[in-house]
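Peer 1: sequence and predicted structure are below.
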Amino acid sequence: MTNVDDADTTHLRRLMVPVLVDVHGTAWATAVFDVTLRHRDHVLVAEAPPHGLSMDVEKTVRATAAGLAQGSGAGPLTVHFLADPRTGEVRFQKKEAGLPAESTLAETLTGLDLASLQHHLAHGGSLSGEPPEPRGHAFQICLSARDPEAGFAPRPGLVEVLRLAAGPGLCAEAAVEEGTAPAEADPLLVRLTAGARNRTEALARLQNGLARTTVVLRGGATDKAFLTEILDRPEISHAGAEAGWVDRLVERGEHLSPRGLRGALVAAALAAYDAELDQAKAGFYGAAQRGRPEVSKEVGRTLELRLRGHLYAFRVHRLDPALYRLDVDGT
């Protein structure tokens, strides 16, 4: 492996390896991530192990990362590489202190608790034996308060509804709570990781998890429809996306489909309805405990949501726990 200048990255894939080092210099390289798919410098989809990287090459990358981390002092470290898909060459790029934000990928594949290990090492603990071998496949995306219709500018707002997906192989890490607002400097809302036995199953699990994750912002916007569209494209399912693919997609205006937008809008309306219904139930039970229960005469709920500059008024009725009727008036 050779060093590479940062400017020579046009056709290369970006890899990173989280490494833990103890006071004796023992280094555990946990897994290899592919973080090529990004818009500008914002990672959109992270994947481990990198598709198309042979098992032997992946092991060599981890071994190289562990060797580079030795002598850097105890603690966490991230080693970056660039892979050339044309030649199969993998080149060292840089190393930096700390673990990457995508570290849950390594935990999903290895079962390690990296936070606990960091605490262990910080108090003089050591690493014994070899690290667990990564097994299966994992993807990660970040749902953010960014507006794809406005150049992905931060659009934070008050979090009125936060519904996280749960299930086998899914890990949803919320960066906000209901009643709070994300910071404009870091508009992250939810980091969603999905792991499974193979790439196809992991991607399907991620798509399903994103569909069942809902964040409604008052006065803000999210990039859920954009992420839904990206994950549904054949370039992702067939692993044909290259560096710069997302940027070119955005430049051509192909990054949002009407289907994805409509789906996100309906999901937001239903989630907002459920949240208001929960509040109404809590108010009813509270009043009942005081001996004065009150039932609203209103049937259904009217909600207003904005999309692409248009205001949509939804009239939502829940017919049974899993069946809704929506009437919509767009202006």
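Peer 2: Sure thing, it's come through. Numbers count the residues shown, from 1 in each chain.
Peer 1: make it CA atoms for all contacts and neighbour counts henceforth
Peer 2: Fine.
Peer 1: how about the strands in the stretch 101-250 of the chain?
Peer 2: The residue ranges that make up the strands of the stretch 101-250 of the chain, judged by DSSP state E, counting those that start in this stretch, are 137-144, 146-147, 153-154, 158-163, 170-174, 188-196, 214-218.
Peer 1: alongside the first one, take a look at this:
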Amino acid sequence: MFRKVLIANRGEIAVRIIRACRELGIQTVAVFSEADRGALHAKIADEAFCIGPAATKDSYLNQKAILAVCEVTGAEALHPGFGFLSENAAFARMCQKCGVTFIGPPPEAMECMGDKSNAKLTMKNAGVPVIPGSDGAVTSLSQAKGVAQAIGYPLLIKAAAGGGGRGIRMVLNEGELETQMTAAANEAQAFFGDSSVYMEKFLVNPRHIEIQVLADSHGNCVYLGERDCSLQRRNQKILEEAPSPSRLMTPALRKAMGEAAVRAAKASGYVNAGTIEFLVDKDGAFYFMEMNTRIQVEHPITELVTGVDLVKKQILIAEGEPLGLTQEDVHLHGHAIECRVNAESPEKGFRPSPGRIESLHMPGGPGIRIDSAVYQGYEITPHYDSMIAKLIAYAPTRAEAVKKMRWALAEFIVDGVDTNIDFQLSLLKNPDFEAGEYDIGYIGRLLEKK
């Protein structure tokens, strides 16, 4: 058992990891930037160290400073959370060289699945359905034109090393190809330090459904059902559900997608928690999109419907423990919905709303879970993401979960900053949402009507 774990992250995920460590009897070390001196994770960890100024490159991406804290404190392991260094294979390898266990997949698996174009080739070889597109990165305009002619328009140009909706451009016709290819490459270079891009066919209004997997170092791998992440705005998830409410999601499709996800994990030599993201078209055909080689923001809804603590499992797997469950042990019970409550103004194009939280009331009651790191008097800075909390409702049925979430949103009070609470509530009251009939383009079409 690890004696001490450093959490190389901030916000609600850092708090979530600290709590999991406490339940396992593990001491925790927090790192924070100068802008986060009053952050909750820095207050509740057993030890906390400032690692640099507010800019992420000088603090939460400062690999040498983070590993120096591991050395000073004697932390044997490091949990990266999500974002920041969580999918950085070079950092995971650096941890290994320093004798620090990286609580996540091996760097080789991260490299295999982190490069989106190489990941597609790996999936094809493993028999996992992939979206028609280029075989690897596209390096010239003439090559791009050839691929476009083969797969047809519309198509997407995507960052090979990307994620989180960055480095993606839609191309409607050949006249847009060069401009959009350059734009995608430039954004990819800015966000990921790699300008490589690949191309794939654009599927019109599919569902975005992801499969949670857990794999240990003993060859065991299971899938824990799906999460429907189709409610998005500009490729950023807003609300997630487990299981999917789509009429397309039958037990047979769930099994097929789950088994494909396990093949994907095994093909890449994956160990720890990971998520395989698929697009599902109107006929129920599914296609591999990408793998997130880390814990997901929306992991709580899977925890609620399966009863599996994913963060604890991450830590135990990293210690070398066997998975402790088989596929036959995994059962889905009830329904869970997660709303991301952000400090932003939907009326102003969802512009971030930094500032001081003057008063705060968070909802509670049976079936309500809140993952958050804010408190009354907390200052939401412009330096990081604007999330206030993840609000999760769980109930035996979807209809009951929707009702719980409506009341929870209505009771959620935040003064001092703008929030998207009313926008989330309007989604929950939408007839299409009630019917479970939505896709990844739904919110965009909804906003165009306003």
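Peer 2: Received, thanks. Remember, it's a predicted structure, so these values are computed and weren't measured experimentally.
Peer 1: could you get me the TM-score between them?
Peer 2: In this superposition the chains share a TM-score of 0.72, using TM-score structural alignment, normalised by the length of the first structure; 250 aligned residues with a CA RMSD of 1.5 Å.
Peer 1: what would the strands of the stretch 101-250 of the first structure look like in a markdown table with mean neighbour count and distance to Leu117 of the first structure?
Peer 2: Written out in a markdown table, the entries for the strands of the stretch 101-250 of the first structure read as follows (neighbours: other CA atoms under 10 Å; distance: least, CA to CA, whole Å):
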| stretch | mean neighbour count | distance to Leu117 of the first structure |
| --- | --- | --- |
| strand 137-144 | 26 | 21 |
| strand 146-147 | 21 | 33 |
| strand 153-154 | 18 | 34 |
| strand 158-163 | 18 | 30 |
| strand 170-174 | 19 | 19 |
| strand 188-196 | 24 | 20 |
| strand 214-218 | 23 | 32 |
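Peer 1: now those strands as TSV including distance to Val250 of the first structure?
Peer 2: Compiled in TSV, the strands of the stretch 101-250 of the first structure are given as follows (distance: least, CA to CA, whole Å):
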stretch	distance to Val250 of the first structure
strand 137-144	17
strand 146-147	12
strand 153-154	13
strand 158-163	27
strand 170-174	27
strand 188-196	20
strand 214-218	23
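Peer 1: so which of these gets nearest His24 of the first structure?
Peer 2: strand 137-144 (31.1 Å; CA to CA).
Peer 1: what range does the closest one cover in the second structure?
Peer 2: Strand 137-144 of the first structure corresponds to residues 335-342 of the second structure when matched by TM-score structural alignment.
Peer 1: who touches the matching stretch?
Peer 2: When contacts are taken as CA atoms under 8 Å, 6 or more residues apart in numbering, the neighbours of stretch 335-342 of the second structure outside the stretch itself are 238-243, 298, 300-302, 304-305, 386-398, 401-402, 405, 419-421, 424.
Peer 1: now the residues you listed: which count as buried?
Peer 2: 238-243, 298, 300-302, 304-305, 386-395, 398, 401-402, 405, 419-421, 424 (16 or more other CA atoms under 10 Å).
Peer 1: tell me which of those residues fall in helices.
Peer 2: Among those, the members found in helices (DSSP state H) are 300-302, 304-305, 398, 401-402, 405, 421, 424.
Peer 1: quick check, nearest of those residues to Ala343 of the second structure?
Peer 2: Within those, the smallest distance to Ala343 of the second structure is 9.1 Å, found for Ile421 (CA to CA).
Peer 1: hey, where'd the helices end up in the first structure?
Peer 2: When secondary structure is read from DSSP H, the first structure shows helices at 55-69, 104-110, 114-122, 199-211, 224-231, 234-237, 245-251, 258-289.
Peer 1: and these: which comes nearest Pro168 of the first structure?
Peer 2: It is, among those and with distance given as CA to CA, helix 199-211, at 8.8 Å.
Peer 1: so what touches that closest one?
Peer 2: Contacts to helix 199-211 of the first structure, defined as CA under 8 Å, 6+ apart, come from residues 136-140, 165-166, 169-170, 192-196, 224, 228, 231-232, 237.
Peer 1: and with 6 Å instead?
Peer 2: With contacts defined as CA atoms under 6 Å, 6 or more residues apart in numbering, helix 199-211 of the first structure is touched by 137-138, 165, 194-196.
Peer 1: do the same with stretch 234-251 of the second structure
Peer 2: Outside of stretch 234-251 of the second structure, the residues within contact range by CA under 6 Å, 6+ apart are 165, 226-229, 231-232, 284, 335-340, 436.
Peer 1: right, I'll call it a day here.
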